[in-house]
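Enquirer: Everything below, folded, please.
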Amino acid sequence: MDGLSGSRYGLSSSTLKLFACITMLIDHTGASVVLQLLNQPAIRANAARYNQILPVYTVMRQIGRLAFPIFCFLIVEGYYHTHDVRKYMGRLFVFALISEIPFDLALKPGWFYPLKQNVYFTLLIGLWTIWTMDQFRFRRMLRLVIALCGMTFARGLMTDYSFRGVFLIVVLYLFHEERLVQCFAGAAAIAWETYAPPSFILCYLYNGKRGLRLKYFFYLFYPVHLMILGLIRWLCIANIT
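Expert: Next up, the predicted model:
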């Protein structure tokens, strides 16, 4: 593999995760709290105030586009480095369940919103898909069917990023052995999100090292920050109404 794998230089897994978490926090703050402000009648009636806040919201959402491709890249790397892929999938499933109410509180109309599921489900389906494909690595048509099943399941479950997220994980898995090609392919697969492809510059700099041992911090960060943002959002709604 090319890139900086095995080098003491470059970015570790924990550094990439920290960057993704920060950009995700910025994105979700915009999508929950700032958007809630923009939707208030008093703000919408004040054109000057609205036009001050709108660019902030837009930039926050654009910054947030960098997070998801990095998480997908690390799911693929995690697949190749984990000692037990079933336990890995089990952890993703547990945190997908834990995250669903915080996800709905922060980003949807209420605490229960069955029409959209959080991104942990997308990552889980993507991981299951590449693991299953790997069991049939010499049967191309069957691997294609498995990939299509994974994408169809994500779309049917209405997960965040839907089938496109699973497609990105599959692409990164298929080109895993050539980092530069993998990054270009990943950037092409996520190009429908205009501000997402630059995240693969950071992925190319991945050095294959774990970095800080903060595994459960990263698992917990998603539901905890969403719960905090959700509470702030609903406190704002309560105070306004």
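
Enquirer: hey, let's count contacts and neighbours off CA atoms from now on
Expert: Noted.

Enquirer: who are the neighbours in contact with the residue nearest the centre of the chain?
Expert: Centroid-nearest residue in the chain: Phe68, 3.2 Å away (criterion: CA atoms, centre = their mean). Phe68 sits next to Ala20, Met24, Ala196 when contact means CA atoms under 8 Å, 6 or more residues apart in numbering.

Enquirer: Closest one of the residues you listed to Asn207?
Expert: Closest approach between those and Asn207, by CA to CA: Ala20, at 16.3 Å.

Enquirer: gap between the closest one and Phe200?
Expert: With distances taken as CA to CA, to the nearest Å, Ala20 is found 12 Å from Phe200.

Enquirer: shared neighbours of those two, anything?
Expert: Taking CA under 8 Å, 6+ apart as the criterion, Ala20 and Phe200 both touch Ile70.

Enquirer: picking up where we left off before, and the residue nearest to the centre of the chain, that one's in a helix?
Expert: Yes: under DSSP: H, G, I helix; E, B strand; the rest coil, Phe68 sits within a helix.

Enquirer: how close does it get to Leu127?
Expert: Distance of Phe68 to Leu127, given as CA to CA: 14 Å.

Enquirer: right, and Met60 touches Leu25 too?
Expert: No: in this structure, Met60 is not within contact of Leu25 by CA atoms under 8 Å, at 9.2 Å.

Enquirer: To compare against the first, here's the next sequence to fold:
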Amino acid sequence: MPICPIRRKNNIPKERVRMTVNKEMALQSGTNRWEILDATTLKLVAVALMFLNHIHQMFVHVGAPVWLTMLGRPVFPIFLFVSAESFYHTHNKKKYLQRLLLASWGMTLFTVALQGVLPNADVVLMNNAFGTFFIAVFYMMLWDILVDGIHKKKPARIAKAVLCGFLPVLGTIPLFFVAGLSANQNIPFPVIKALITAAMLVPNILTIEGGVAMAALGVGFYIFRKHRIVQIILLLILSAVVYLTGDHIQWMMCFAAVPLALYNGERGKGMKNFFYLFYPLHIGVLYIVSTLCFG
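Expert: Modelled structure (predicted):
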């Protein structure tokens, strides 16, 4: 709706008229002046902090300071928040989910191969945020199916959402199967290692980085995506629970509330391929440097 022009009387300063118009425009647009970060900028902030965090991971054995990983605690919530936004706005939700699954498989195979070629007793690569994003987005999709089934009163869709929700739980079965086989000394270790790798390729709730709580936080971000305050409250609650469990570093993910509060709802430049490539590449480079120079 166009803004009606404001007639200025002779005794009203021009600046006051201009401020009144700007205020009405801000109210009609629904944005606040402090909401200055788009989705791309949020991801760039997370990338910078993630890089510092992984420097600590790769070089902690040679004295990398703990404040590097402290700065990296907000990274996961920021990426989960952006994943929820991206999934909501994507034109092809199934393709988005498939892309995350392929990235998760690629990351698992990449880290296994890298550690096989360059073993490093001081660094264990268990990095696969793509797996966490996949599980979170998978449940976001099931949430949409569930809500659609309830609204349209379709029991079949409701049942589909509920039953499919058990798939990441059933995905843990291969892990337990391989764990049982590992006790058999007649099976060569290379075979066990290959079976473990294959089992890790099956999406499940046990092997995702950050654990089930992080995936649940991502789903919460999606469910309450129109209620920023609720999203931030969920983050603060999880941070408080983590702190009460005795983890005195991970709770610092609560500081992700600051960039989330500054989000303006815009996509930005995107740079999708950059983020998919930067994650494995920077981990690989840091691991290689750590192994060759300090291993």
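
Enquirer: quick one: TM-score?
Expert: Overlay of the two chains. TM-score (TM-score structural alignment, normalised by the length of the first structure): 0.76; 214 aligned residues with a CA RMSD of 3.2 Å.

Enquirer: in the first structure, what residues pair with stretch 276-289 of the second structure?
Expert: With TM-score structural alignment applied, stretch 276-289 of the second structure matches the range 219-232 in the first structure.

Enquirer: Any buried residues in that stretch, and which?
Expert: Tyr219, Tyr222, Pro223, Val224, His225, Leu226, Met227, Leu229, Gly230, Leu231, Ile232 (16 or more other CA atoms under 10 Å).

Enquirer: distance of the first one from Ile53 of the first structure?
Expert: Same thing as Tyr219 of the first structure. From Tyr219 of the first structure over to Ile53 of the first structure (counting by CA to CA), the distance is 31 Å.

Enquirer: Then the third one?
Expert: If you measure Pro223 of the first structure against Ile53 of the first structure using CA to CA, the figure is 26 Å.

Enquirer: Same check on the fifth one?
Expert: His225 of the first structure sits 22 Å away from Ile53 of the first structure, taking CA to CA as the criterion.

Enquirer: ditto for the second one
Expert: Using CA to CA, we find Tyr222 of the first structure at a distance of 25 Å from Ile53 of the first structure.

Enquirer: secondary structure class for the alignment partner in the first structure of Ala103 of the second structure?
Expert: In the first structure, Ala103 of the second structure lines up with Phe95, judged by TM-score structural alignment. Look at Phe95 of the first structure: counting by three-state DSSP, its state is helix.

Enquirer: again, but for His61 of the second structure
Expert: Following three-state DSSP, His61 of the second structure is assigned to helix.

Enquirer: Aligned against the first structure, show me the partner of it.
Expert: Superposed on the first structure with TM-score structural alignment, His61 of the second structure falls opposite Gln36.

Enquirer: ok, that match - how many residues close by?
Expert: 16 (other CA atoms under 10 Å).

Enquirer: Whichever strand or helix holds Tyr219 of the first structure packs against which elements?
Expert: Tyr219 of the first structure belongs to helix 215-240 when assigned by DSSP states H and E. Judged by 3 or more CA pairs under 8 Å, 6 or more residues apart in numbering; DSSP states H and E, the packing partners of helix 215-240 of the first structure are helix 13-29, helix 85-107.

Enquirer: Mean distance between the first one and the second structure after superposition?
Expert: So that's helix 13-29 of the first structure. Mean deviation of helix 13-29 of the first structure relative to the second structure after superposition (mean CA distance after the TM-score superposition for the first structure): 0.4 Å.

Enquirer: And Phe134 of the second structure, what's its match in the first structure?
Expert: Checking TM-score structural alignment: Phe134 of the second structure goes with Leu124.

Enquirer: Is that match in contact with Leu92, as I believe?
Expert: Yes: contact criterion CA under 8 Å: Leu124 of the first structure and Leu92 qualify, at 5.9 Å.

Enquirer: and the next element down the chain from the host helix or strand of Phe176 of the second structure?
Expert: According to DSSP H and E, Phe176 of the second structure maps onto helix 173-181. Using DSSP H and E, the helix or strand that follows helix 173-181 of the second structure towards the C-terminus is helix 189-200.

Enquirer: Doesn't Arg33 of the second structure lie inside a strand?
Expert: No: counting by three-state DSSP, one finds Arg33 of the second structure to be coil, located in no strand.

Enquirer: Is it correct that the match of Ala103 of the second structure is in contact with Phe217?
Expert: No: using CA under 8 Å, Phe95 of the first structure is not in contact with Phe217, being 11.9 Å away.

Enquirer: Those two - which one has more neighbours?
Expert: Counted by other CA under 10 Å, Phe95 of the first structure and Phe217 do not tie: Phe95 has more neighbours, with 18 against 10.

Enquirer: need the contact list for the more buried one.
Expert: Under the criterion of CA under 8 Å, 6+ apart, the neighbours of Phe95 of the first structure are Tyr120, Tyr219, Leu220, Pro223.

Enquirer: farthest pair in those?
Expert: Tyr120 and Leu220 (11.4 Å).

Enquirer: coming back round to it: which elements pack onto the one helix or strand the match of Phe134 of the second structure maps to?
Expert: Following DSSP H and E, one finds Leu124 of the first structure within helix 119-134. Using 3+ CA pairs under 8 Å, 6+ apart, the elements in contact with helix 119-134 of the first structure are helix 67-81, helix 85-107, helix 140-157, helix 162-174.

Enquirer: Give me the mean deviation of it from the second structure.
Expert: Helix 119-134 of the first structure, aligned to the second structure and superposed, deviates on average by 0.8 Å (mean CA distance after the TM-score superposition for the first structure).
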